[in-house]
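K.L.:
Following is a predicted model, sequence given first.
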Amino acid sequence: MKTDWWKDAVVYQIYPRSFQDSNGDGIGDLRGIISRLDYIKELGADVIWICPIYPSPNVDYGYDVTNHKAIMDSYGTMDDFHELLDQVHQRGLKLVMDFVLNHTSVEHPWFKEAELDKNSKYRSYYYWRPGTKNGPPTDWLSNYGCPVWQYEEHTGEYYLHMNAVKQADLNWENPEVRQAVYDMMKFWLDKGVDGLRIDQLHLISKKEYLPSYEDYINQQAEPKPFQPNGERIHDYLKEITDEVFSHYDVMSVGEVGSVTPEEGLKYTGTDKHELNMIFHFQHMELDQQPGKEHWDLKPLELSDLKSVLTKWQKKLEHQGWNTLFWCNHDQPRIVSRFGDDGEYRKASAKMLAAVIYFMKGTPYIYQGDPDSVLNYYKKLISLRKQYADLMKGSFDLLLPDDPQLFVYMRENSKQQLLSVNNFSKEQAVFQWPKNCGKAQASLLLSNYNNDDLDDEMVFRPYESRVYLLDKTN
C-alpha cells in the first residue's frame, strides 16, 4: 500500500564529489557517504538525496551522463552502491537518486552513434536540424549564454543543447526514447531506491518550439524564444507515473524552474497523479539581477519573499505539496544572500532555518551548516516531527508589509504556532497579535537567550522566536 511518508520526511542533499573522501584521492565517494550515515541519522534527517553518481566527463558536475546504469569509477563500484543502500535502510533512512532525463553527454553511446550516421535509430533520439544561410536553425541562447545549436561536422547538421555544448537534449517526442528512459528509472527503483529527483524536467517538452528559421522568416515574425514547460509536459508526466512511479512506493520530485503556484499545482495536485512535489525557484530569484548569474545579486525586498512563499503555501494547502529549501547545488549559500555572513552569521543562519522549517512541506538541507548551528538544526527537525499534525495545518501570513519582520501562524484544531523572524541587522519591534491568546503561549524555540513575553517585544538582529499556543485552555 502506498503511503505519503515523504510528507513527514526531512531530506539531506549530498553533493558526493565534495562530501566525504574515504581513500585520500581528494574526491568524495560512496564509501565516504557510508562513513557519515550515523551523523545524518543523528541530525534527524529521514531521506538522503544524492546528486548524480553516474559515469560522466563532468562538463556539468555529473549532470552530463554517459551511462545511466553504472557508477562513476571515482565514486566507487556498484557493490559499494549496494552496500550504501543496505546501510541506509538498516538505519531506517531512505535513499533518493538524482536522475537526468532531459539530455545526455555527447560521449554517451547513443549520441556517438547518432553523430556519425543519419540512418542510425539513435539519430532520432536527439534533435537535429540543417543550418540556414544565417548559420544555426534559430538564434536562441542557452542558460550558459551560448547558442543552443552546435554544428556537427560528420553529418553537417546542428544538434540541440539547452545547457552546455556537450549536453545534447533527448527527443522526448520519440516513444523509443521515453521507454529507454523509463527502463533506466526502473533499473534503480528495482534495486530498492526510495525515490527519484528528476533534473530539468521543465525542458523535456519542446517540439512545438522547434520550427525552422525559414518558417519564421516567411511569416515575417521574429524567432520565438525557447520556453520551458511545453504543452506536452503533463502528458509525459502522466506516462511516467503510469509506466514507472505507480508501480513503486517511492518519492518523486521534479525540478521545474520558474513556475507560478498555479502552474505548480498542475504538477503536484493530488488529483493529477504526476509528482509528489517540485523544485521551483521563484523565491530564489528575488535577489537576482535580470539576465545575470546566480551570484550577481541585488538587495532582497522582504515583502516580495513573504508574498512568494505565502502564495505557494496557500495555493498548495489542500492539494499538492511544497518543497522547503534555501540552498542546493545550484544556489549561493543563503546566509550570504538573505542573512549576514559576518557578525550575525550564526544568528541569521538559525533564523533562516526556522523560517521555513515550520512551513508546510518537505524540508531539504544542503550538505553541512557550521558545527555551531548543528544542534539548532537537530532541535528544529525534532520539533517538526513532534508537532507533525500541526505542520499539516493551515498557514497564515501576518504583517505582510513589515520591512523587517517575517511573521506567520500555523494552526490546527488544537494548537497554534507563531513564528516571528527579524530579517535585518537592526532591532525590530513586534506587537503581540490581539487575536492571539498570549496567556496560552509558551516559547518553543529561539536563536537567542530570552524568556520575555510582552505585548511589545524588541527583536534583536536576525532574532527568531517560535511560540506554541494551546487552544484547548
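P.N.:
It's in.
K.L.:
can we go C-alpha only for contacts and neighbour counts from here?
P.N.:
OK.
K.L.:
And residue 298, how far from residue 336?
P.N.:
Residue 298 sits 12 Å away from residue 336, going by CA to CA, to the nearest Å.
K.L.:
element containing residue 81?
P.N.:
Using DSSP states H and E, residue 81 maps to helix 78-90.
K.L.:
Can you list the buried residues in that helix?
P.N.:
Using 16 or more other CA atoms under 10 Å as the test for burial, helix 78-90 gives 80, 81, 84, 85, 86, 87, 88.
K.L.:
Next secondary structure after that helix?
P.N.:
Next element after helix 78-90 (DSSP H and E): strand 94-100.
K.L.:
Could you pull out the strands in the stretch 151-300 of the chain for me?
P.N.:
157-160, 167-169, 195-199, 251-257, 277-280 (DSSP state E, counting those that start in this stretch).
K.L.:
Indicate which one of those is closest to residue 49.
P.N.:
Proximity to residue 49, assessed across these by CA to CA, is greatest for strand 195-199 (7.8 Å).
K.L.:
who does the closest one touch, helix- and strand-wise?
P.N.:
Packed against strand 195-199 by the contact rule (3 or more CA pairs under 8 Å, 6 or more residues apart in numbering; DSSP states H and E) you find strand 94-100, strand 251-257.
K.L.:
Presented hereafter is structure B, for comparison with structure A:
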Amino acid sequence: MPQTPADPWWKSAVVYQIYPSSFQDADGDGLGDLPGVIDRLDYLHTLGVDVVWLSPVYPSPLADNGYDISDYLGIHPRFGTLADWDRLRDGLHERGMRLVMDLVVNHTSDEHPWFADSRASRDSPYRDFYFWRPGRGDGPPNNWGSVFSGPAWTRDDATGEYFLHLFTRNQPDLNWENPKVREQVHDIARWWLDRGADGFRMDVVNFVSKAPGLPDGPVPPGSGYGLFAEYSINGPRLHEFLGELRDAAFAGRDVLTVGEMPGVSVEQARAHTDPVDGEVSMVFQFEHVDLDHGPGGKFDRVPLDLRRLKGSLDRWQLGLADRGWNSLYLNNHDQPRAVSRFGDDGEHRTASAKTLATTLHMMKGTPYVYQGEELGMANAGFSDISEYRDVETHNHYLHAMAAGADEARVMAGIARMSRDNARTPMQWDASPNAGFTTGTPWIAVNPDHTEVNAEAALADPDSVFHHYRRLIALRKEHPVVVHGAYTPLLPEHPALYAYTRTLDGTVLTVLANWSADTVAVDAAPAVAGPRPELLLGTHPAAEEGVFAPLRPWESRVLLSR
C-alpha cells in the first residue's frame, strides 16, 4: 500500500534500541561506544530494522547511566566524539536506516551549567529554570516521593532551599512553566535535527507539566512520601508544552517522535498521537509491563495472568484503532528481559522468545526491538548486590534493608526485575567477554553467552534472530500487518493469545501458545478466512494442518486472501 500523508514511513518501520554502554566496545575500555555501534551496522542491516534509537550518549556524570545530562549538544568522551556521531548517522543513512536520539528534558544533571548557576544564588537568572522551594517545618516542601525511593526534594546548603527531583537527587527537574526553559529545549531539538537526527524518543515527557502549586498528595503529612501521579505527571499544560515543541522543532520535518509517558491513559494517548493535532508520532505506555507488579511495587513481582495482559494490549489496540498510533514493546533498557519475565528462559527459551515476538510484531503499531532481544537474551542471573550497577536497584536494596526486610527475598525480587537485567553486554560470540570488549566489561557478561550469541544465531537458520528477521520482512511484504484492523479472539483463554488482522479481504490470523502445555485451537477456524496458509511458524508444520493443537510455546501466523 503506497504511503500517504496520513500513513507516514514510521508506521511500517521497526525500531532497534541500542543501549550504548552495553552494545559494542571498540577501544577496549570495557564500555560500549559509538565506533563500536558503527562496527555493527551491517548486523542491524541484516536483521532488517529501519531505525536505530540511541539511548543517551551526551556528556553526563552518569548518576543514572546517562539520563542525567550535563551538556545536550555534545558526546560523552566515553562514547566518542561528535565526529563519531556524524559517521554513525552517515552509516545508517547509507544503509537506508534512520537515527533517533534520546531527548531527556524533564530534568538535567545537577552538574549542568544551568543548575550550577541556579543553585549559586536565589537571585540567579537561572533560579527559575528549576523548582526551588523553602522547607516546611523540618522537612521538604511537600510529601512527593522520588521514583527511585525517598523524598523528591533535597535541601541545598548554598541557599537553604529545596530543589525538586522526581528521580535521583542528581537529576533536578526543569521548570517548564518558565518559557525560557521551553525555548532552550526547542533549540536543542532543532540543533540535533539540523545535524541529521531523524527524531527523538522523549524521556518521561509527560512529567514536564505538574499540578500548579505542587500540592501534597493524599498521604497525610509526616506519614511518608508517595508517588502522586495526579500531581506530578500529565499536568494541565502538557498539551500546550508539547504542542509548542512540535511547532517549534518538528513541524515540516519528516521525523519520528515517541513520548515516554508513564501513567498515560488510552484517551490521553489518542489525543497526543492524533495525526491532525497531536504532538507526537506515538507514546510509550507502561500499563502492560506493570501488570506483574505486586503490592510492594515492581520488585514485588506476582505471576502474570495472560488474560490481564491480553485485556490491556487489546484495549490499546482497539482504543487507538481509528485515531493515533501504538508503539509495541516488551523489552527496553528499564525492563527485565522478556524471555525470562513472560516466556521460558529454560527448556523453551527459543520457542518462547519467538512466540513473544510473533504476538507483538503482528499487532498494529510500530515494533521496538531492544538489543539482544532478537537473540533471546535472558536475565543476568546475578546473586549479590555488588554485581549490580543500577541506581534504582541499589536504592531499593538500601531502603529495604533499612526497613528490616528479608535479604534473600529482596535479592530474589531484584534478580527478577532489576533494570540491569537488560544492561548486561550484548552477546556477540562465545568468547570470554562475549565479543563485547577486549577489556574488563563495566558490568558482568551473562554466562549463557557461550550458547546464546549472535555468531551462533546467524549460523542457525532456525534461530530467534532469523525469526525476528522474517517477522520484520512480513511487515514490509503484507500491508495487512501495518494497516489491518485488529480483532481479539478468545480473550478469556488462559494460555492462547489469538487475534486477527483484516484489510481489503485479506485476513491474517495469529495463534500463540503462551504456555509449556499443548493447547487446542478452538474458535480460530471460523474467523481465519477461506483456505488459510501458514505464513510463519515457530515449529515445523503440523501434519494435521494449520489448526492442529499448538505445541508448547508454538505460534503460527496464517494468511487468507
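P.N.:
That came in fine, so what should we check first? Note that the coordinates shown come from a computational prediction; the quantities given were computed from them, not determined experimentally.
K.L.:
thinking again about what came up before, which part of the second structure matches the helix holding residue 81 of the first structure?
P.N.:
Mapped onto the second structure using TM-score structural alignment, helix 78-90 of the first structure covers residues 82-94.
K.L.:
my read is residue 395 of the second structure is in a strand, agree?
P.N.:
No - counting by DSSP: H, G, I helix; E, B strand; the rest coil, one finds residue 395 of the second structure to be helix, located in no strand.
K.L.:
For it, give me its contacts.
P.N.:
148, 149 (CA atoms under 8 Å, 6 or more residues apart in numbering).
K.L.:
Counterpart of residue 361 of the second structure over in the first structure?
P.N.:
Under TM-score structural alignment, residue 361 of the second structure pairs with residue 357 in the first structure.
K.L.:
Just to check, its match is in contact with residue 385?
P.N.:
No - in this structure, residue 357 of the first structure is not within contact of residue 385 by CA atoms under 8 Å, at 10.5 Å.
K.L.:
okay, these two: which has more neighbours?
P.N.:
Neighbour totals were compared for residue 357 of the first structure and residue 385, and residue 357 leads with 21 against 16 (other CA atoms under 10 Å).
K.L.:
Next, the contact list for that one, please.
P.N.:
324, 363, 380, 381, 384.
K.L.:
just checking, which of these belong to strands?
P.N.:
Secondary structure from DSSP state E places 324, 363 of the contacts of residue 357 of the first structure in strands.
K.L.:
Let me have the contacts of residue 357 of the first structure in a markdown table, extended by neighbour count and distance to residue 232 of the first structure.
P.N.:
Output for these, formatted as a markdown table (neighbours: other CA atoms under 10 Å; distance: CA to CA, whole Å):
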| residue | neighbour count | distance to residue 232 of the first structure |
| --- | --- | --- |
| 324 | 24 | 27 |
| 363 | 24 | 29 |
| 380 | 21 | 40 |
| 381 | 21 | 38 |
| 384 | 20 | 37 |
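K.L.:
with the contacts of residue 357 of the first structure in mind, which one is nearest to residue 39 of the first structure?
P.N.:
Among those, residue 381 lies closest to residue 39 of the first structure (CA to CA), at 14.0 Å.
K.L.:
which residue in the second structure lines up with the closest one?
P.N.:
Aligned partner of residue 381 of the first structure by TM-score structural alignment: residue 472.
K.L.:
Was I right to think its match contacts residue 50?
P.N.:
No - Residue 472 of the second structure is beyond contact range of residue 50, at 9.5 Å (criterion: CA under 8 Å).
K.L.:
hey, what's in contact with both of the two?
P.N.:
By CA under 8 Å, 6+ apart, the residues touching both residue 472 of the second structure and residue 50 are residue 14.
K.L.:
Give me the aligned partner of residue 252 of the second structure over in the first structure.
P.N.:
The equivalent of residue 252 of the second structure in the first structure is residue 247 (alignment by TM-score structural alignment).
K.L.:
Could you tell me which residues make contact with the corresponding residue of the first structure for residue 291 of the second structure?
P.N.:
In the first structure, the residue matched to residue 291 of the second structure (TM-score structural alignment) is residue 286. By CA under 8 Å, 6+ apart, the residues touching residue 286 of the first structure are 300, 301, 304, 305.
K.L.:
and the second one, how many residues sit next to it?
P.N.:
If I follow you right, that is residue 301 of the first structure. 13.
K.L.:
Please determine how far it is located from residue 33 of the first structure.
P.N.:
38 Å.
K.L.:
Check residue 443 of the first structure too.
P.N.:
Look at residue 443 of the first structure and residue 33 of the first structure: by CA to CA, they are 36 Å apart.
K.L.:
who's more crowded, the two?
P.N.:
Remark: of residue 443 of the first structure and residue 33, residue 33 carries more neighbours, 21 against 16, as counted by other CA under 10 Å.
K.L.:
quick one: what's aligned to the more buried one in the second structure?
P.N.:
Checking TM-score structural alignment: residue 33 of the first structure goes with residue 37.
K.L.:
swap in residue 112 of the first structure?
P.N.:
By TM-score structural alignment, residue 112 of the first structure lines up with residue 116.
K.L.:
from memory its match sits against residue 109, does it?
P.N.:
No - assessed by CA under 8 Å, residue 116 of the second structure is found out of contact with residue 109, at 9.6 Å.
K.L.:
Looking at the two, which one has more neighbours?
P.N.:
Each of residue 116 of the second structure and residue 109 has its neighbours counted (other CA under 10 Å); residue 109 has more, 27 against 15.
K.L.:
That one and residue 58 of the second structure, how far apart?
P.N.:
To residue 58 of the second structure, residue 109 of the second structure is 11 Å away according to CA to CA.
K.L.:
Can you check which residues contact both of those two?
P.N.:
By CA under 8 Å, 6+ apart, residue 109 of the second structure and residue 58 have these common neighbours: 69, 70.
K.L.:
related to what we said a few turns ago, quick one: contacts for the match of residue 33 of the first structure?
P.N.:
20, 23, 24, 88.
K.L.:
Look up which helix or strand it falls in, please.
P.N.:
Using DSSP H and E, residue 37 of the second structure maps to helix 34-39.
K.L.:
Output the strands of the stretch 151-300 of the first structure in CSV; the columns should cover distance to residue 448 of the first structure and mean neighbour count.
P.N.:
Putting the strands of the stretch 151-300 of the first structure into CSV (distance: least, CA to CA, whole Å; neighbours: other CA atoms under 10 Å) gives the following:
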stretch, distance to residue 448 of the first structure, mean neighbour count
strand 157-160, 53, 21
strand 167-169, 48, 25
strand 195-199, 36, 23
strand 251-257, 35, 21
strand 277-280, 32, 24
